[in-house]
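1. Here's my sequence, what's the structure:
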Amino acid sequence: MTKTLGSLILDEITLTVPLSTDADDTRTIDVFARIVTRSGGENLPYLVFLQGGPGNEAPRPSLSPLNPNWLGVALEEYRVVMLDQRGTGLSTPVNDDILNKPAEDVAEYLTHLRADGIVRDAEAVRKHLGVEKWNLLGQSFGGFTTLHYLSRHADSLDTVYFTGGLSAIDRPAEDVYINCYNRMRRNSEEFYRRFPQLRDTFGNLVELARAGEIVLPTGEVVSETRLRSLGHLLGSNDGWFDLYSLLERDPKSNAFLHDLAGLLPFGNRNPLYYVLHESSYADGVVTNWAAERVLPDDFREDPTLLTGEHVFQEWMDTVPSLKPWKDVALILAQNEWPKLYDAQALQNSNAKGAAAVYANDVFVPLDYSLETAAHMPGVQLFITSQHEHNGLRSSAGAVLKHLFDLAHGREVR
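-> Sure, this is the predicted structure:
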């Protein structure tokens, strides 16, 4: 189906594909992709955007303002394929109604929604379009998926771009989460150096949470660990301002409670983000609530130190939208996940492209990103402290333009 949006041409594709790689498994899912083309760009190569997550659908393009705001830069050189990753958007989305099935069956179904399944779907779309090779742009979790793509189907790829998405390889999830705690400690202390009065403010909020006195409009009684997960805001360019503004408010006010509900991660419209989150770092391991198990001693002792993308078991008992998923999440935490990445395959892939690596990234650690990049010498690095993890969006296309120039050997300004 072809539609138009101003000067943009939108071609929509829905394919029915196998759920798993088991030849005896007859289950299928639908996979939806929307191809965005600018007027006059009908013969440009394809660029597949793999978004962050897990569990997020592709952005819906719009004009005035342009969404996503980097799209204009991308469309100068490519036709952009917005793929709804399996389980999201229009790709057989996972909703609470799946919980009518036994928890064991639901958990087994969700094991097919990781990067390996997403790559199989992308390959199906590529073959449907009759394209020998195409290009990828992976943001965060989408970059992890791009690494798996290179590990399995490098011959299908021309140029790859990463923005905050060079995952650790051959490391347990515990290593990643410890590293992220270290970076959250740094960002927490930096926030309090800038706004020293807010350390006591946050400490007082923790006391209210411990007493069960912060109750959101959703009915959630906010726990200490949920409150401290506000630290994820310190992983974006302007998230610190949202945190600052929240802490200015009276914690008993409607404004505070509504704003807090909107700023907390993991408990929103996307249960997969919580349920499958640790599996994103599971490169052939059982995660078993890795982030919770490796919580550093100083974080246990100082409740004003904030956490980031660290998930905790107790949220299954305190967050209304996550309570129905408890049995499924417990099963998945004990699942032995297959490996996603192959360092030798990456080395042999002759991958070319460019990667934005954010020096202060609290979600995808710099040192592990550099280890992974060493397996892909043809991928040029843009290491910067100017942006945080959301640099693709916050730069309104400047980061992407820089990557295009690096990858194609053009003068970079």
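
2. C-alpha only now, for contacts and for neighbours.
-> OK.

3. Now do the contacts for residue 107.
-> Contact partners of residue 107, counting by C-alpha atoms under 8 Å, 6 or more residues apart in numbering, are 328, 329, 331, 332.

4. Separate out the buried members of these.
-> 328, 329, 331, 332 (16 or more other C-alpha atoms under 10 Å).

5. Alongside the first, I'd like the structure of this one:
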Amino acid sequence: MASDPLETYVNKGIYWHGLKVIERFYNLPLDYADPDGEKIRVFARSLIPLSKAKTPEEEAKLPYLLYLQGGPGFEVELQGRGGLVDEIHEQGYQTLWLDQRGTGLSSPIGHNTLPVHLTTDAAKAAYLKHFRADNIVRDCEAIRKILLGADGKWTVMGQSFGGFCAITYLSFFPDGLKEVFLTGGLAPLDEGPDRVYASLIPILKKRNQIYYKKYPQDILRVREIAAYLEASDVTLPNGGRLSVSRFLWLGINFGTTGGIDRMHQLVFRMTNDLELFGKLGSKTLQLIESKYSFDGNPIYAILHEPIYCQGQAPKWSASRVIASQPQFLWAHVKSLAQTEPLYFHGEMVFPDAFDDYVNLRPLKGAAQILANDSDYALYDIEQLKRNEVKVSAATYYNDMYVEFGLAQETAGTIANCEQYITNQLNHDGIRQDAKDVMKRLFEISKRERPGPRVNFLASCHDMALSFLFPKQPLQSPKVSEDGAWLFFDGALKTWAIHNEDGSFTSRQVFAHSNPHSGVGRQSTATPPYHWHLQQTETFQVNSGVLCYILDGTEGKLTAGQTATIVPGRWHTFWSDPESGVDLDVNITVRGGDNPGFDESFVRNFYGYLSSCTMQGFAPSPIQMLHFMYSADVVLEMPLNIGRAANYLLGNWVGWLGGYKSQYPEFSEAKAK
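-> Reported below is the predicted structural model:
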């Protein structure tokens, strides 16, 4: 199955001083379900610290640590002395650096390197499906058996997507693992990516706010650049297109150390070009083309959303989620005052990337097929729950790519997992401070803290939380054939409508004859008296009669009538019980840095309230305030303390109590 090493050498130069390097290629199955079929070539480089292996016998005894690179679709960088390498070798490991299949020297995927027999989009899509984490891990297992024998075990370290692969490894081949280290790699275990992207939006907004606070002059600069790109057909040196979307995608830099400053320097340079020449210079275009280019690493674009999928098609999740966030949409922001910032995007791949990047264009059809493919199986949740392999993870509280809350859910699912959590490092923490990160991980790995005491304290903590913040089982809502989400056994139906101008519309139908929605203001489905900090609401009645209270004054709207409520005005509404017909109303919201009333809020707020009501439980006031805090909605309270209650009780106490603004039970994947 494997070729002999193509080259073995000891380099005694400065850069490689003290490292023995062995480079190997392995001929492995493209499809492990057909082991005798088509083969690919996989490359891995061994680094052996001569200070730990002065003789062949000592070298043979050094345990292996396999490093899995972040991505997906990126090759591992050539490693020399210093930083991460030294920290690992100092612990007595020899290291193996794998170019994951389809990257680097491992049968790299490119528009011009696909096998010639792949002549259709369907054939290309079927081929590309073999380059996901499940087969990357199978490659690792094949290489492990070649190097160590069937019974040998090794340690695996995964950075970011490499950590996702390590969790797949834990799911299906735990017997080959001695230990696992994760850095920014506690993968969300959801069935699909919608909740992943929705959870990252607040972090991305915060990074944009930090950027514009540090460089306020860039608000106008970014707007002018976007206007220029929209009005011009800007072609990059390799034939790609610099669209507004491709420009905004460079915000992926915001999640790395120094990324905000690098983005400013690029914006500054682009503005200088436009002022001097009325266009972007060739050097600037070259710089943009080289930044995070999908052209050379197409797997990232093609398989990025599927890395979050477990039996659910991604369906361009990031594009759908961002569509409800007007600050990220140039079509919306350009109509606002010049002082309003346009937000950069983060780690998201949109369909138009397959038009903007010249080398992605031949793969556009295959990408569309994969976006609608639900045949993904990356994790065995039950196996992870009974995991016996030591897992030590470095988790970054402000991570812009792996949301902290979802990472904690994963850490709580994987048995025998312990963490080093810090808010002082970004996602690239092992680049930023490899010495500290690895020191912490190796200390955690020893598991030398008093286990019984830790378990006792954890049990006391859980008991206290259960007493102070009781949780009720959550029931997922049903979805009707016409796409309506059904709450309170169908008393309330909702549809989500994302508008081209960036606004969001929730169509809601309240059944007139149901006790949960048709008995006036006291109906269960009636929203509490509240006001919005940022969003403007427009109510448009399609049929029935809407009763409302606005700043203490009652009124009614009938079919065809509308009313607009600006931020800061108290209001609530309900279906008129005397009308004899269902209330059908469109509620459209727009504006503000935090569009809190969105599709996720509607599903989670009404989903939680409905779940409690239908099971006979009282909803938690802390949970309700946590919902309000996340949406920038303030409830009526004595002494006008609503905002303080949101912040102190909803935010802090809610966080301590483990309450969330989004639950998987109310996701599209779980709805019945």
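
6. Out of the contacts of residue 107 of structure 1, list just those in helices.
-> Judged by DSSP state H, the contacts of residue 107 of structure 1 include 328, 329, 331, 332 as members of helices.

7. Dump these to CSV, plus distance to residue 46 of structure 1.
-> Listed next are these as CSV, based on distance: C-alpha to C-alpha, whole Å:
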residue, distance to residue 46 of structure 1
328, 37
329, 36
331, 38
332, 35
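
8. all helices of the stretch 151-300 of structure 1, in order?
-> Ranges of helices in the stretch 151-300 of structure 1, per DSSP state H, counting those that start in this stretch, are 173-194, 197-210, 224-228, 239-248, 254-263, 271-275, 290-293, 297-301.

9. and the fifth one, what does it pack onto?
-> Packing partners of helix 254-263 of structure 1 (3 or more C-alpha pairs under 8 Å, 6 or more residues apart in numbering; DSSP states H and E): helix 239-248.

10. repeat for the second one
-> In this structure, helix 197-210 of structure 1 packs against helix 224-228, helix 239-248, with contacts taken as 3+ C-alpha pairs under 8 Å, 6+ apart.

11. would CSV of those with distance to residue 287 of structure 1 be doable?
-> CSV is the format used below for these (distance: least, C-alpha to C-alpha, whole Å):
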stretch, distance to residue 287 of structure 1
helix 224-228, 19
helix 239-248, 28
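
12. Of the ones you listed, which is nearest residue 161 of structure 1?
-> helix 239-248 (24.6 Å; C-alpha to C-alpha).

13. that older thread, which of the ones in helices among the contacts of residue 107 of structure 1 sits closest to residue 159 of structure 1?
-> residue 332 (33.9 Å).

14. quick one: the closest one and residue 29 of structure 1, what's the gap?
-> Applying C-alpha to C-alpha, to the nearest Å, the value for residue 332 of structure 1 to residue 29 of structure 1 is 21 Å.

15. same question, residue 223 of structure 1
-> Taken as C-alpha to C-alpha, the span from residue 223 of structure 1 to residue 29 of structure 1 is 37 Å.

16. Neighbour count for those two, which is higher?
-> Higher neighbour count among residue 223 of structure 1 and residue 29: residue 223, with 21 against 17, using other C-alpha atoms under 10 Å.

17. What residue in structure 2 is paired with the more buried one?
-> Per TM-score structural alignment, the equivalent position to residue 223 of structure 1 in structure 2 is residue 243.

18. which one of the contacts of residue 107 of structure 1 is nearest residue 305 of structure 1?
-> The closest of the contacts of residue 107 of structure 1 to residue 305 of structure 1 turns out to be residue 329 (C-alpha to C-alpha; 26.1 Å).

19. Run through the strands of the stretch 251-400 of structure 1 in chain order.
-> 352-358, 379-384 (DSSP state E, counting those that start in this stretch).

20. most packed of these?
-> Greatest average neighbour count among the strands of the stretch 251-400 of structure 1 goes to strand 352-358 (a mean of 26), per mean count of other C-alpha atoms under 10 Å.

21. Please tabulate the helices and strands packed on helix 197-210 of structure 1 in CSV, including the columns mean neighbour count and distance to residue 370 of structure 1.
-> Output for these, formatted as CSV (neighbours: other C-alpha atoms under 10 Å; distance: least, C-alpha to C-alpha, whole Å):
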stretch, mean neighbour count, distance to residue 370 of structure 1
helix 224-228, 21, 29
helix 239-248, 16, 25
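
22. what's the closest of these to residue 82 of structure 1?
-> With C-alpha to C-alpha as the measure, helix 239-248 is the member of those nearest residue 82 of structure 1 (25.8 Å).

23. Structure 2: matching residues for the closest one?
-> Under the criterion TM-score structural alignment, helix 239-248 of structure 1 matches residues 259-268.

24. Need the residues that contact the matching stretch.
-> So stretch 259-268 of structure 2 is contacted by 211, 215, 218, 221, 222, 250, 251, 253, 254 (C-alpha under 8 Å, 6+ apart).

25. Chain neighbours aside, what residue packs nearest to the fourth one?
-> What that stands for is residue 221 of structure 2. Residue nearest to residue 221 of structure 2 in three dimensions, not counting chain neighbours: residue 271, with 6.4 Å by C-alpha to C-alpha, 6 or more residues apart in numbering.
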